[in-house]
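[1] fold the following and give me the result.
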Amino acid sequence: MSTNPAQAVQPVIGIIGGSGLYEIAGLENKEWRKVETPWGAPSDELLFGTLDGVRCVFLPRHGRGHPLPPSRLNYRANVAAMKMSGVTDIVSLSAVGSLREELPPGHFVIVDQFIDRSFAREKSFFDTGCVAHVSVADPVCPRIGDVAQAKLTEMGIAHTRGGTYLVMEGPQFSTRAESELYRQWGCSVIGMTNMPEAKLAREAEICYATVAMVTDYDCWHQDHDSVTVDAVVRVMKQNADHARALIKAMIPALGAPRGLCPAGCDRALEYALITAPEARDPALVSKLEAVASRVLKAG
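    Prediction:
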């Protein structure tokens, strides 16, 4: 991709690791750092480092050792910490259940849509005093998806490009009736974590994509009740191994200097601010500088 020097972007790749993925192998100059945001502390310290000369920032979504349940994650702080660390692109890894026979345990899905059924989470950086309405019609960056697809193909890992991720609140899993309903809606996988994460990344103008890793079939499947914990753990370990290899392959491909995002992810706030400058709450605007300074400075 040719770049205009005036618009050249030196990518910094952010990785958000889901269940079973608590670090990234192969990073050089590694350093765990505490990052405080205007919305509080993220799930854990962030791991900074480089891979093949590309700057990377890793965050274990649930914290190292997985102490945090989905509903207690500080999604705003997680995404803000990435933005404040200079991250331009986020690859989000997420363990999911399958809602489709053709997506068996061990399969990876490069998600392109979400249905957000969560209800106990703060979902926006914006609030009373500075209102914004951001489009999430196409919630993921196809450029990152292209790289994920290419690398999964090269590595011979079974995967599907495209699919809808149903985000439930949790921490309990679905009832059988809910699982069947989501299948009727055309959903592909189900999990508990990638909303409002994707919405917040869009508000922060960070290119974002989800690679969902199937651990088992959801409870709609006739074999679900016979699945043992040991079997799920084995699949999670295999998925985590594949995810680490995938990230190691994707980072150099995503890290080359580029121009503006063709999909406009890095300009998502261009026409989103509704509140007139003179009516904005100064205290909220001060917080928003951490994620939206580009448009706030433009008035």
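[2] switch to C-alpha atoms for all contacts and neighbour counts from now on
    Noted.
[3] how about the contacts made by Gly18?
    60-62, 92-95 (Cα atoms under 8 Å, 6 or more residues apart in numbering).
[4] and for comparison, fold this next one:
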Amino acid sequence: MSGSIGIIGGTGLSRLQGLELTEERYINNPYGKPSSTVRKGRLAGREVLFLARHGDPHCIPPHRVNYRANLWALKEAGAEALVAVNAVGGIDPAMGTGHFCVPDQLIDYTWGRDATYFETDLDFVTHIDFAQPYDERLRQTLIDVMKRHGIAHSAHGTYGVTQGPRLETAAEIRRMEADGCDIVGMTGMPEAALARELGLPYACLALVVNPAAGKAEGPITMADIEAVLSSGMDQVQAVLSAFINDV
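    As a prediction, the model looks like this:
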């Protein structure tokens, strides 16, 4: 792929270390103001575009992210493919704290979000094929990088996307587990579907930062999550630096 790679930073990744910044600007568009500027620069010798999903500083909750504006801005800036970084909870026992997952499926439990570009002023109704929500080439490149670096990961998984900003109840997690979800987070949709509508190949690099509700003794604390993010984001940065030169 010769064009720019867009990276969407989630919780814990408001800035991309090592990015040699060449341009930074807000790209307002028909869908409003994006969460942050689009930062253009070079990472490990390759041109990339970076956008912080929750703003910089981290201040926009998952249900208030302007996903449409974010993805539109990245495409307008020249992105030809997208990799999203997501902090998630682990449902399946294999998804322990600090583990990575490159999901191949998702289930959307969100509601009330602006979830499509095909909404008004249409000449005809448009439906996208979304049977496989993630781009397989991008997925396999992420997987190969983690194999090469010896990073514990799962090459498959179903990402259950909840509304937030609260965490889930134990009963909700039991339902999601019965539905086949392996990880749970709040930002996977409508981001993936919007990327498909824009014709942008899209993959997710998910870091498990806590056991899902009811999967561990005691409450889930932000202090515990932040500790995992602190160490895990170093691995995220290493994966991304290698990924952009392989894709």
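[5] now the contacts of Gly18 of the first structure in CSV, with neighbour count?
    Shown next, in CSV, are those (neighbours: other Cα atoms under 10 Å):
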residue, neighbour count
Pro60, 26
Arg61, 28
His62, 25
Ser92, 21
Leu93, 28
Ser94, 27
Ala95, 25
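[6] can you map out the helices along the second structure?
    Using DSSP state H, the helices of the second structure run over residues 67-76, 136-149, 170-179, 191-197, 222-246.
[7] tell me how far the longest strand anywhere in the second structure is from the chain's mean position?
    Longest strand of the second structure, by residue count under DSSP state E: strand 79-90. Centroid separation for strand 79-90 of the second structure versus its chain: 2 Å, with Cα atoms, centre = their mean, to the nearest Å.
[8] re earlier: of the helices of the second structure, which is nearest Ile60 of the second structure?
    helix 67-76 (11.3 Å; Cα to Cα).
[9] can you spell out which helices and strands pack onto that closest one?
    In terms of contacts (3 or more Cα pairs under 8 Å, 6 or more residues apart in numbering; DSSP states H and E), helix 67-76 of the second structure is packed against strand 46-52, helix 191-197.
[10] let's go with 7 Å and repeat that
    If contacts are counted by 3 or more Cα pairs under 7 Å, 6 or more residues apart in numbering; DSSP states H and E, helix 67-76 of the second structure sits against helix 191-197.
[11] in the first structure, what stretch matches the helix it packs on?
    The alignment of helix 191-197 of the second structure onto the first structure (TM-score structural alignment) covers residues 197-203.
[12] in the second structure, which residue is most central in space?
    Note on the second structure: the residue nearest the mean C-alpha position is Ala84, at 3.2 Å, using Cα atoms, centre = their mean.
[13] list the contacts of the counterpart of it in the first structure.
    Mapped onto the first structure by TM-score structural alignment, Ala84 of the second structure lines up with Ser92. Under the criterion of Cα atoms under 7 Å, 6 or more residues apart in numbering, the neighbours of Ser92 of the first structure are 15-17, 209-211.
[14] widest-spaced pair of the residues you listed?
    The distance between the two most remote of these (Cα to Cα) is 12.4 Å, for Gly17 and Ala209.
[15] centre of the chain to the match of helix 191-197 of the second structure, how far?
    Its chain's C-alpha centre and that of stretch 197-203 of the first structure lie 8 Å apart, by Cα atoms, centre = their mean.
[16] and if you look at stretch 92-100 of the first structure?
    12 Å.
[17] burial count for Gly199 of the second structure?
    The number of residues packed near Gly199 of the second structure is 13, by other Cα atoms under 10 Å.
[18] try the one 3 residues further on
    When neighbours are defined as other Cα under 10 Å, Tyr202 of the second structure has 25 of them.
[19] pretty sure it is touching Glu80, no?
    No: with contact defined as Cα atoms under 7 Å, Tyr202 of the second structure does not count as touching Glu80 (9.5 Å).
[20] pull up the aligned stretch in the first structure for stretch 129-147 of the second structure.
    Under TM-score structural alignment, the match for stretch 129-147 of the second structure is residues 135-153.
[21] and the matching stretch, what's buried?
    For stretch 135-153 of the first structure, the neighbour count (16 or more other Cα atoms under 10 Å) marks 136, 139-145, 147-149, 151-152 as buried.
[22] tell me how many other residues crowd Ala81 of the second structure.
    22.
[23] hang on, it packs against Gly199?
    No: using Cα under 7 Å, Ala81 of the second structure makes no contact with Gly199, being 8.8 Å away.
[24] what sits against Leu46 of the first structure?
    Contact analysis of Leu46 of the first structure by Cα under 7 Å, 6+ apart lists 32-34, 57-59.
[25] swap the cut-off to 10 Å and go again
    Applying Cα atoms under 10 Å, 6 or more residues apart in numbering to Leu46 of the first structure gives the contacts 14-16, 23, 31-35, 57-60, 63, 78, 81-82, 85.
[26] mind checking which of those residues are buried?
    14-16, 23, 35, 57-60, 63, 78, 81-82, 85.
[27] okay if I get those residues as TSV plus distance to Leu296 of the first structure?
    Shown next, in TSV, are those (distance: Cα to Cα, whole Å):
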residue	distance to Leu296 of the first structure
Gly14	24
Ile15	27
Ile16	27
Glu23	34
Val35	22
Val57	25
Phe58	27
Leu59	27
Pro60	30
Gly63	32
Asn78	21
Ala81	19
Met82	19
Ser85	19
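[28] count of residues packed around whatever residue of the first structure lines up with Tyr159 of the second structure?
    Using TM-score structural alignment as the criterion, Tyr159 of the second structure maps onto Tyr165 of the first structure. Using other Cα under 10 Å, Tyr165 of the first structure has 30 neighbouring residues.
[29] equivalent analysis for Ser179 of the first structure, please.
    Other residues close to Ser179 of the first structure by other Cα under 10 Å number 21.
[30] quick one: map Leu229 of the second structure onto the first structure.
    Match for Leu229 of the second structure (TM-score structural alignment): Met236.
[31] the nearest residue to its match once chain neighbours are set aside: neighbour count?
    Residue nearest to Met236 of the first structure in three dimensions, not counting chain neighbours: Thr215, with 5.9 Å by Cα to Cα, 6 or more residues apart in numbering. Thr215 of the first structure has 25 neighbouring residues, counting by other Cα under 10 Å.
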